[in-house]
Each structure stands twice: as structure tokens, then as C-alpha cells.
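Undergrad: any chance you could fold what I've pasted below:
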Amino acid sequence: MAETKTTPEGLTYEGIIVARANTIEQIAAPFRRGKDSPIIATLTVSSFDVDQLANILPSTGASFLMVDFHLEGVNIENVFKIRELADYPVCLIGLVEADSNKESVLEEAGLDKLYNIPLTPAIVHKMKRELPGEIHNTQSTWGKGAWNIAPDMIRKAAKQAGGAPWERHKIGVWSPKGGVGKTFLATELGVALSGIGGRSCVLVDANMNGGHVKLRLGFDNLDKQRSIVNAANIYRLEGGNSSNEAIKKALSEDIFLKVGGHGNLDLLAGVDSMIEAQHDALATEAGYQFAQDMMDHLRRHYEFVIVDLGSSTNVGVHRGVLIKLDTVLIIAEPGLTSINDSRTGANLLEQIGIPRDDIKLVINKWLPDVGLSLKAASASANLSIAGLIPFDASGNVTRAENEGISFVAKHAGSTKLPTHTQKTLDGIIDVASRFYPPIGFAWNQRKTEQGKKGFFKGWKKND
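TA: The predicted structure follows:
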């Protein structure tokens, strides 16, 4: 997860602190030169001016911007605007008074780090321990993704989309029936958004009927203690009941599997069987509460949360996840029976409180000339279509699965692919670009540059 990063020892990082005049000295004091600190405050400012700070950052080489959110004029939009205008990999650190009405809002805002003020020795110690890794991560991942044609093309796409092309998102992949490709779509979305888009993502296997995400990614023989079962049990043993400390311990870095070797895609593995799903920590109300707190926590630490779900809405974990999602992708095959099942499923989701506008249809294994148009499929399901993924008759989807590697990871770096495989890739990228538009722009540009090596050249199998 994002909370623990590694960085070369001995490095120091210099930056800017922006805070109220009556608190700035107390905040900056532990980070003065000569304090044997890896974090050095080289400049302190007691007024907040977006344009001025955007100009200062690159000229000073500041690694971080630490901002007191109680200073007049400071809000989350303007803080992010500074980084956008500076076009510079600065780590954004928020400071907020404990138990203030701003704290809960900022926890969900997506800052790189957030700490309480006034600073205590324990908080200062935590900052000195955590921030070097966080700053190093910000710098090392700046402009990554999209086969290293970022950042220029990614920024161009962002500007074309009006300056705010995407937002952090919780995406669920669901269907009222099994065997239509839920795990396939959830897995490939996670790989596309992290590996091509360069965003921080977590894949959650919350299918209480028995999940297969770890099998699809080659983790089947690895540590079985790192799973949603163990996370839920830790949460229960630590008191549960929406305790912030309990969910932090349950979802510590050690519970996640690292996918592909690139560092920005984590996996929370699922249950191996329906018997495991009956564990006291996952069953009924306990699972319902854990799932909600899990989703809220992950939303604070990842830019994209992608969940593979089981079909029943009566299962506590499934329902707890569903009501926390921003978008539910119902996946179906291109036959009227499957499409009509999607309509029934969407009606069921509405009954548990999910707005119809938040439910989209993805058609998997699409074939031309099957007697069903996209317009007819949309009308039959009474859902807008988020994408279609053409059927890959070459068998490459199944081959990737049997090898324990993502289909996107295996083939996205190739410039010469069977037509069916290329179309299937295009379909997956089209769905991903609905949540992060720069991926689509970069993908289309990449296809025009024959011979350019793909981003996935260094993707590692999880063996």
C-alpha cells in the first residue's frame, strides 16, 4: 500500500512549509537544518498564493509542499492546482487539527500524506520515517505509464479533457450470473490503469463464491495468509465496529500481494472456497461492516479500487462493497439471455440503493453479425454501455490465464499481434479510458508508432 515506501538511505529532501503565522515556527522547528532530519524545511511561507507557489516550487527544487489547511485561502482544489501549474513532482502533505471538521474531508481527498497538528514528538517521528519513502515514490513514478510517452501525451490528453479528466474511483465488476468474465475484466482493468496509466490501484477479490483473481495472476501457490479472510479476521479481533485503527491494522501493507513487479498494483486475494466465506469475520453483518470500512480505507490510499464481486446481493460482503462503489460494471455476453439477466440484475441493484446512472453494461466476447446491435443490447438491458470487448478467437486470453499473467501485461507491449488479439486489447483499453481518459489517447498514439517498445517489457510473472 501507499503508507510504506522504500528509498535509498542517507538522502535528504528539502521543501516548503505553508502555514499560519502563529503556528509556522512550531511546525517548521523539527525540520530545520542541523536537526538530523531527512526532511528539511528550506522555506516557510505564511500566506497562500497559488500562482506564486507554483512558480517557486520548480525554481527551488522543492521535493515537498507541506500545507496547513487552516490557513486562509487554502482548500484542496487549490493545493492540487499548484502541482498542476508547476508541472512538477512535488509531494503534497496536508496538516490539519485533530478532530476538526476538515479532518474527515481531507482523509478522502487524495493527498500524498496527512498529519495532525500541533505536531507532537510521536507525529514528528512518524513524519521523518514515512515521508522520505513517500517523496521518493512521487518522484520515481512521475510521468510513468503509457509506455514512457508520458508525461507529455498524458498532460495533453488531460488538457483536452478540460483540466480534470479523471477522479479517484471505486469500480465493481458484477453480474447476476457466473462465467461471463467478471474476473477477467476486473484483472485487466487493474493492470491497464496501473501499468499503462501509471495510477496506484488495488484489486480486491471479494467474490464470496470463491475468487480466482490470484489464480489468474499466478499467485495460487503463494502465502495463503494474505487474503480478505485474514484481513477481516484481524479487523474483528481488533474490535471492528468501524474502528479506524482496526481497519488500518487489517489492511496493513503485509496483507497485499504485489502484482507484476511495478509497485503500483496491489492485490487483496479472495477466499478459496465458500466454506472460507462462512468465517465469522466475513459472514452476515460482520462481513457487511468490514466491507464498507475496507472500501472507505482503500479509497483513501489508492487512486483506483477495482473489485471482483460474487453474484448474490444477499451476502454481507457483496452488499457492503456494492453500496460503496462509484460505478458498477455489469458484464454480459452478447446473447439476449445474458443481456436480459443484466437488466434483471440492474433492477436488483437499484433495490439495494444503487442509482441506475451508476450502473453500466460491458459486453464481453463480442462478435460481429450475431444479430444483436449495441443499440438493441442497451435498450434490452435498459443500461448505457461502457464498452464491448471483442472475442479473441486466437486463444490468447486463455493462454495468458493458463500462464498466470495478465492478458494486457503479456500483449500490450507487442506491435505485431493477431487481429483478434489486438481488438480484444482495444476493447479493454476503451473501458479503462472511461475512468482515466489519457490511457485512450496514449494507446492510440502508441499504435501509430511502429517499433516502439511497450511499457510492459519489464513486467514480471508472480512466481
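Undergrad: going forward, measure contacts and count neighbours with C-alpha atoms only.
TA: Fine.
Undergrad: contacting residues around stretch 363-379?
TA: With contact meaning C-alpha atoms under 8 Å, 6 or more residues apart in numbering, stretch 363-379 is reached by 180-181, 331-336, 339, 361, 384-385, 387-392.
Undergrad: now a PyMOL select for only the buried ones of the residues you listed.
TA: Buried members of those, defined by 16 or more other C-alpha atoms under 10 Å, are picked up in PyMOL with:
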select buried, resi 180+181+331+332+333+334+336+339+361+384+385+387+388+389+390+391+392
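Undergrad: how far off centre is stretch 124-140?
TA: 20 Å (C-alpha atoms, centre = their mean, to the nearest Å).
Undergrad: oh, that last question was meant for stretch 273-292, not what I typed.
TA: With C-alpha atoms, centre = their mean as the basis, stretch 273-292 stands 23 Å off its chain's centre.
Undergrad: in that stretch, which residues are buried?
TA: 276-277, 279, 281-284, 286-292.
Undergrad: before we go on, could you also do this sequence so I can check it against the first one:
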Amino acid sequence: MSRFVLITPNADFENRLRQAVAGGLQGGVQTFLTNVLPAGPFDLFAQLNQERPEVLVLGPDVPMDEALRLATVLDVQAPDLTVLLVSEPDPAFILQAMRAGVRDILSPSADSDQMRVLLEHACQSFANRHRTEPFQQSDSGKGTVIGVFSPKGGVGKTTIATNLAVGLGKIAPMSVVIVDLDLQFGDVASGLYLNPAHTVTDAVSPAASQDTLVLKAFLTVHPSSIYALCAPVSPVEADFITPEQVTRLLEQLADEFQYVVVDTAPGLPEIGLAAMEACTDVVWVSAMDIPSVRGLRSGLDILRQLDIMPEGRHVVLNMADPKCGLSVQDVESTLGAPVDVSVPRSRAIAFSTNRGVPVLQEARKDPAVKGLNRLVERFSPNGRAKSPRKTHRRVVV
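TA: Coordinates of the predicted model:
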């Protein structure tokens, strides 16, 4: 599907915009290489080879008076469409454009990186206007709550969680939310390159816990068509969030979203245990080293004794490397459980983490991408239809 529509006779600008979209945004671009603008939304949508797009880019080299006229018509007749105008940033003209319904101004000389940032904001604007639309739910009326846990830190748990959320966003756009419950030192915001206006602190407030519409207003939209609820800015705020509040929060989100992905703090803190009890599935993450594997074994033993192990269990071996001295069989023997998904050590993942763009958000070919996609597939409608016995298969590193 083409999320973006561009009208311009300028082929060079079109190439730069396509590079911007290919650099980390989902969806494609449909271009009309002309300076003739449609009369209104009916004429525009009749020429498209799809359902309505999210963002319309006008220019460069289109008549500015015609562009402002079209923006005014679209603002009234198709207000959900985000309109961007390509023009030099003259203050007087910007004010005129905003009054016509243009959401933002893009410089004709902008490079692909600058374009990508502006297009991301445009997609967030589109998603915010659809924030109150009903979310798709499972047959039971509750969403799937997936907790990502690890007794040890440094195993790539947040990387797994953010990529899982982005991957599920492709299956169920705008029906996925990731919650950062590493309340003191959570990294979901940096992992998704977000600067959220609201955090978990706001989401567990009395107003939000009593009104789901208030809660939704505290979610941050990500360009990959998912929502995020990030950890508090200050670690001190974590002391004022209780397990009971976390339980209520996850219950609310499960009522509204098809998938709720929960990133947790290392170990098994009280908040983490409360989250686990609300989960339908748990993804256990271990690195391929003895301390990580033994730590996970100890954690599993404790949870079995406490009898709070969720029915859905998925063991992920992250940063797997056949040259590290351990094999998958060694890991499974120590854990007393099969490894379901193996994610090889990858420079692509390290690079994407530093950029704040999850590797599944981009069209990359990498062995680690295949491993992450296998994890996502376990939660797809087809993957969920398989019996639990068939979903546990030996993997090869």
C-alpha cells in the first residue's frame, strides 16, 4: 500500500522522497509527475490504485495558489489526510499555508534524511487523528499480552521487544502498543527514537485508570504504525508506581489493543511479577553465555515454584554464535526447555539500535531479521493456530 502520494513534475525530488521512505518508513509512494492538481478529493482518490493514503505531498514546481486551494478543500472534505507543501520557508507564506490546512512545509532542497523526519511527523499526525477508532480484538475480547523477560541484563531484551512490536505492527497496524516497565532505566524511547510527551507515570494516574480515552491520549505514536508507552523520565518516579497500578494498566490496554508488548526490567522485581501475571505469553530472552543461561534457569525454577508461569512460553536465544563454545543443545540441556527462536549475532541489529530504528522497520536481508520474523510469526493468527507442541521446535545456530 502507498501511504504517501506525491504530485510534482520534479523527478529529482521524487527520487529523494522515495529514498527517504525506503530509509525506514513503511509503505510506498505513488507519484503523479505533473504540475496539474486535482480539483478535489474525489478526483484525487479516483486516480489512486489503493485505499486512501495517509500523506499527500504537493510540489515542488506546482502552482502555489492551486496548491493552497486544494489544501483548503481537502481540509474540509478529507480532514484525515495530512497535506505537506514543498516550498521555500517564507514566514508570511507559511502562515497562509497553515490557514489553508497544510500541516507542514518541506524545503525543495531537503535531503532524504530531513524528508524522512518530516514524513514521520506527518504519519504521526495521521495516526493521532485516528486515535479514537476501535482497535481490533481477539475472539475473546482481550488482546494478547506478551511480556519480554530476562533475569540478566545486557541480553538484548529491549531490542527483542521493540522489534517484536514493530513486526506485529505490520500484522495489525495501530492495534499494537509497547509498554516500557523498566521504570527506572527503560530504553524503549531511545530504541524507537521517540521523545514522548507522556510516560507510564501519566498512564497510571487516577484519571487514566478510570477513563480509557484519557489513557489513549498518553500514548505516543510511532511511524511503524504502533503505539508506545515509555518509562518515566526520572528514575525517582518509579517509586510511586505500584504493582496494582501496573495490573490495571495492562488490563485496560488488553481491552483496547490486539497486542500488548511489555518490556520489563532485568530480574524478577515486584512490578515485573505483577506484569507477568497479566501476560498471556512470556518471551524469555537469554544470550549465549553461561551466566545468562544459568540465570534464566534459576528464574524459571523460581516461577515454577511460585506457580505463576503463563501458559504461552517462548524461549529466544539472542546474539547466538556457534563459535562461542556453547551449542543450542547445551543451552536447552541447562534450561530444561527447548529454544524456540535463535537470533544470530548481527552488526545490522547493533547499527539499527544505535540509530533508534528497529531492524524490522526496514527492509533488510540479514540472518537476525529472519530470526526476529520467526518470533513475530509465533504470534500471528496463523502461528497462534498451531498447537503448543508444534510451536516448540529445535533451532540450529
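Undergrad: can you calculate the TM-score here?
TA: Scored against TM-score structural alignment, normalised by the length of the second structure, the superposed chains reach a TM-score of 0.58; 252 aligned residues with a C-alpha RMSD of 2.9 Å.
Undergrad: rewinding a little: quick check, nearest of the buried residues of stretch 273-292 of the first structure to Val408 of the first structure?
TA: Comparing these against Val408 of the first structure with C-alpha to C-alpha places Ala291 closest, at 28.3 Å.
Undergrad: now name the helix or strand holding the closest one.
TA: Element membership for Ala291 of the first structure (DSSP states H and E) is helix 284-301.
Undergrad: now do that helix: which elements does it pack against?
TA: Counting contacts by 3 or more C-alpha pairs under 8 Å, 6 or more residues apart in numbering; DSSP states H and E, helix 284-301 of the first structure packs against helix 228-237, helix 244-250, helix 316-322.
Undergrad: change it to 6 Å
TA: Using 3 or more C-alpha pairs under 6 Å, 6 or more residues apart in numbering; DSSP states H and E, the elements in contact with helix 284-301 of the first structure are helix 316-322.
Undergrad: distance from the chain centre to the helix it packs on, please.
TA: From the chain centre to the centre of helix 316-322 of the first structure is a distance of 19 Å (C-alpha atoms, centre = their mean).
Undergrad: just to revisit the earlier point, the inter-axis angle of the helix holding Ala291 of the first structure versus helix 228-237?
TA: Angle between the axes of helix 284-301 of the first structure and helix 228-237 is 100 degrees (criterion: axes from the mean of the first three to the mean of the last three C-alpha atoms, to 10 degrees).
Undergrad: before we move on, back to that, so which of the contacts of stretch 363-379 of the first structure sit within strands?
TA: Secondary structure from DSSP state E places 331-332, 361, 385, 387-390 of the contacts of stretch 363-379 of the first structure in strands.
Undergrad: okay, these in a markdown table with distance to Thr448 of the first structure next?
TA: Converted to a markdown table, those look like this (distance: C-alpha to C-alpha, whole Å):
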| residue | distance to Thr448 of the first structure |
| --- | --- |
| Ile331 | 30 |
| Ala332 | 31 |
| Leu361 | 29 |
| Ile385 | 27 |
| Gly387 | 22 |
| Leu388 | 22 |
| Ile389 | 21 |
| Pro390 | 21 |
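Undergrad: distance check, the residue mapped onto Ala346 of the first structure from the second structure against Arg131 of the second structure.
TA: Alignment note (TM-score structural alignment): Ala346 of the first structure maps to Leu300 of the second structure. Distance of Leu300 of the second structure to Arg131 of the second structure, given as C-alpha to C-alpha, to the nearest Å: 38 Å.
Undergrad: kindly report the same for Ala197 of the second structure.
TA: From Ala197 of the second structure over to Arg131 of the second structure (counting by C-alpha to C-alpha), the distance is 16 Å.
Undergrad: one more: Ile105 of the second structure?
TA: Taken as C-alpha to C-alpha, the span from Ile105 of the second structure to Arg131 of the second structure is 24 Å.
Undergrad: about what we covered before: between the buried residues of stretch 273-292 of the first structure, which is nearest Tyr115 of the first structure?
TA: Distance to Tyr115 of the first structure, by C-alpha to C-alpha, is smallest for Gln292 among these, at 23.7 Å.
Undergrad: what do we get in the second structure for that closest one?
TA: In the second structure, Gln292 of the first structure lands on Thr247 (TM-score structural alignment).
Undergrad: check Tyr436 of the first structure too.
TA: The alignment partner of Tyr436 of the first structure in the second structure, by TM-score structural alignment, is Ser380.
Undergrad: how many other residues sit next to its match?
TA: 15 (other C-alpha atoms under 10 Å).
Undergrad: quick one: the spatially closest residue to it that is not a sequence neighbour from Ile178 of the second structure, how far?
TA: Sequence neighbours aside, Ile171 is the residue nearest to Ser380 of the second structure in space, at 7.1 Å (criterion: C-alpha to C-alpha, 6 or more residues apart in numbering). Distance of Ile171 of the second structure to Ile178 of the second structure, given as C-alpha to C-alpha: 15 Å.
Undergrad: neighbours around Asp65 of the second structure, how many?
TA: Neighbours of Asp65 of the second structure under the rule other C-alpha under 10 Å: 10.
Undergrad: give me the buried positions along the helix or strand hosting it.
TA: For Asp65 of the second structure, the host element (DSSP H and E) is helix 64-77. For helix 64-77 of the second structure, a neighbour-count test (16+ other C-alpha under 10 Å) marks 64, 66-75 as buried.
Undergrad: let's have the residues you listed in a markdown table, adding distance to Phe13 of the second structure.
TA: Formatted as a markdown table, the buried residues of helix 64-77 of the second structure follow (distance: C-alpha to C-alpha, whole Å):
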| residue | distance to Phe13 of the second structure |
| --- | --- |
| Met64 | 17 |
| Glu66 | 19 |
| Ala67 | 17 |
| Leu68 | 20 |
| Arg69 | 22 |
| Leu70 | 21 |
| Ala71 | 20 |
| Thr72 | 24 |
| Val73 | 25 |
| Leu74 | 23 |
| Asp75 | 25 |
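Undergrad: which one of the residues you listed is nearest Gly267 of the second structure?
TA: Asp75 (50.4 Å).
Undergrad: that closest one maps to what in the first structure?
TA: Aligned by TM-score structural alignment, Asp75 of the second structure pairs with nothing in the first structure.
Undergrad: same deal with Met319 of the second structure?
TA: Met319 of the second structure maps onto Lys365 in the first structure, by TM-score structural alignment.
Undergrad: cool, thanks, signing off.
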